[in-house]
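Colleague: sequence-free structure coming up:
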């Protein structure tokens, strides 16, 4: 294998963080799905295309396009509702069950040490998509907090979203 110093280009002090999955946003132009709800739109497409890992009767699970960590899942009801108190008892039960399964699957495939679970309801509470209820499942590792997010406001994600989706979907119980 050749030493990088002998390849074309001028060496500089910059580090490169390759994130090829972000090309989808660049190619889609500014604010893709600005006029449609991404969580209503996703189930209308093939699972791999929209990063869906599992589908239930009233809710489904997909990878977050803007993950805090590799394997960051979202559990969404199919119905377009903004807050948890508007969910039916069936939706609440399935969101809870899918969350538990998601945690078990992530523990199995990524060997995480813990989780952050949460629902940001309303723009004022930090919801990126405030019109459609969704539960976050963020896997955490003892060593996942390093200087990047604190100093450089950058998250280093070791796997591409498509690879994570395939791993999680394949491990999801039938």
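Modeller: Good, I have the coordinates. Because the structure is predicted, anything quoted here is derived from the model rather than measured. Residues are numbered from 1 along each chain as shown.
Colleague: switch to C-alpha atoms for all contacts and neighbour counts from now on
Modeller: Will do.
Colleague: Contacts only, for the spatially most central residue of the chain.
Modeller: In the chain, the centroid-proximal residue (C-alpha atoms, centre = their mean) is residue 64; its distance is 1.9 Å. Contacts for residue 64 (C-alpha atoms under 8 Å, 6 or more residues apart in numbering) come out as 72-74.
Colleague: if you set the cut-off to 6 Å instead, what comes out?
Modeller: 72-73 (C-alpha atoms under 6 Å, 6 or more residues apart in numbering).
Colleague: Only the buried residues of whichever helix in the chain runs longest, if you could.
Modeller: When the chain is parsed with DSSP state H, its longest helix is helix 89-110. Along helix 89-110, these residues count as buried under the neighbour rule (16 or more other C-alpha atoms under 10 Å): 91-92, 94-95, 98-99, 102-103, 105-107, 110.
Colleague: wait, which of the residues you listed is closest to residue 84?
Modeller: Distances from residue 84 to the buried residues of helix 89-110, taken as C-alpha to C-alpha, are shortest for residue 92 (7.8 Å).
Colleague: can you tell me how far that closest one sits from residue 144?
Modeller: With distances taken as C-alpha to C-alpha, to the nearest Å, residue 92 is found 30 Å from residue 144.
Colleague: and if you look at residue 112?
Modeller: Taken as C-alpha to C-alpha, the span from residue 112 to residue 144 is 10 Å.
Colleague: for residue 26, same thing?
Modeller: 27 Å.
Colleague: How about residue 132?
Modeller: Using C-alpha to C-alpha, we find residue 132 at a distance of 29 Å from residue 144.
Colleague: Please say which of those two ends up with more neighbours.
Modeller: residue 132 (22 against 15; other C-alpha atoms under 10 Å).
Colleague: Am I right that the more buried one is in contact with residue 77?
Modeller: No - with contacts counted by C-alpha atoms under 6 Å, residue 132 stays clear of residue 77, the gap being 8.2 Å.
Colleague: With distance to residue 160 as new columns, can the buried residues of helix 89-110 be given to me in CSV?
Modeller: Listed next are the buried residues of helix 89-110 as CSV, based on distance: C-alpha to C-alpha, whole Å:
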residue, distance to residue 160
91, 30
92, 30
94, 28
95, 26
98, 23
99, 22
102, 19
103, 20
105, 18
106, 16
107, 18
110, 14
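Colleague: Comparison target, given below:
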């Protein structure tokens, strides 16, 4: 290569970058919302890890780190203040369970937890609330993302989903 740099290609990310997978009508209505559609699809297609009464856990299609989960209410609401008490309690409990399961499966050293409320706050799908559970390890912010602006994920999403689903506690 002319510049001497090696390339790590991640063509699957172009769909996210270009917005090709966005429905024409956007995410505002449940019919076009991937968080409304995921629970009705197979675990292999949707990457749903576990299902509760009010919320479910699903792998992020564009993860920051391996095991990056989203805890989503089934109900299509954009704002945390719109959750009822049962949804709020289960979302919190499932966030704790997600952390325990990820620690068990991959020995995460820490976590970033968060909700981006609104497009201006960084929400890619602002119309449907979702809690990010991002596992972290010492040294995971190495030269690849810092200098190379590339994230290396050592496992396919389906493999990660299978490991987390197998470790998720059954009621």
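Modeller: All right, it came through fine. Please read all numbers here as calculations on a predicted model, not as lab measurements.
Colleague: related to what we said a few turns ago, and the residue nearest to the centre of structure 1, what's its match in structure 2?
Modeller: Under the alignment (TM-score structural alignment), residue 64 of structure 1 pairs with residue 60 in structure 2.
Colleague: circling back: of all the buried residues of helix 89-110 of structure 1, which comes closest to residue 17 of structure 1?
Modeller: So of those, ranked by how close each gets to residue 17 of structure 1 (C-alpha to C-alpha), first place is residue 110, at 21.3 Å.
Colleague: Map the closest one across to structure 2 for me.
Modeller: Using TM-score structural alignment, residue 110 of structure 1 lines up with residue 106 in structure 2.
Colleague: Please apply the same query to residue 86 of structure 1.
Modeller: Looks like residue 86 of structure 1 aligns to residue 82 there (TM-score structural alignment).
Colleague: I'd like the distance between its match and residue 117 of structure 2.
Modeller: Residue 82 of structure 2 is 12 Å from residue 117 of structure 2, where distance means C-alpha to C-alpha.
Colleague: With neighbour numbers in mind, choose between the two.
Modeller: residue 117 (19 against 13).
Colleague: so where does the counterpart of that one in structure 1 fall, helix or strand?
Modeller: Under the alignment (TM-score structural alignment), residue 117 of structure 2 pairs with residue 121 of structure 1. Assigned by DSSP states H and E, residue 121 of structure 1 belongs to no helix or strand.
Colleague: show me what contacts residue 121 of structure 1?
Modeller: 83, 127.
Colleague: From residue 147 of structure 1, how far out is it?
Modeller: For residue 121 of structure 1, the distance to residue 147 of structure 1 equals 29 Å [C-alpha to C-alpha].
Colleague: how about the helices in structure 2?
Modeller: Counting by DSSP H, the helices of structure 2 are 13-18, 34-37, 43-46, 85-106, 143-146, 157-167.
Colleague: Would you mind telling me which of the ones you listed is nearest residue 77 of structure 2?
Modeller: Closest among the helices of structure 2, using C-alpha to C-alpha: helix 34-37, at 10.2 Å.
Colleague: Average offset of the closest one relative to structure 1?
Modeller: Its matched residues in structure 1 lie on average 0.7 Å from helix 34-37 of structure 2 after superposition (mean C-alpha distance after the TM-score superposition for structure 1).
Colleague: Structure 2: which residue goes with residue 131 of structure 1?
Modeller: When structure 2 is aligned by TM-score structural alignment, residue 131 of structure 1 is paired with residue 127.
Colleague: Neighbours of the closest residue to that match other than its chain neighbours, how many?
Modeller: Of all residues not flanking residue 127 of structure 2 in the chain, residue 78 sits nearest, at 4.4 Å (C-alpha to C-alpha, 6 or more residues apart in numbering). For residue 78 of structure 2, the neighbour count with other C-alpha under 10 Å is 18.
Colleague: Likewise for residue 55 of structure 2?
Modeller: 24.
Colleague: list the contacts for it?
Modeller: 72-74.
Colleague: And it, how close does it get to residue 155 of structure 2?
Modeller: To residue 155 of structure 2, residue 55 of structure 2 is 25 Å away according to C-alpha to C-alpha.
Colleague: Please apply the same query to residue 83 of structure 2.
Modeller: 34 Å.
Colleague: repeat for residue 48 of structure 2
Modeller: For residue 48 of structure 2, the distance to residue 155 of structure 2 equals 16 Å [C-alpha to C-alpha].
Colleague: And these two? Which one has more around it.
Modeller: residue 48 (26 against 10).
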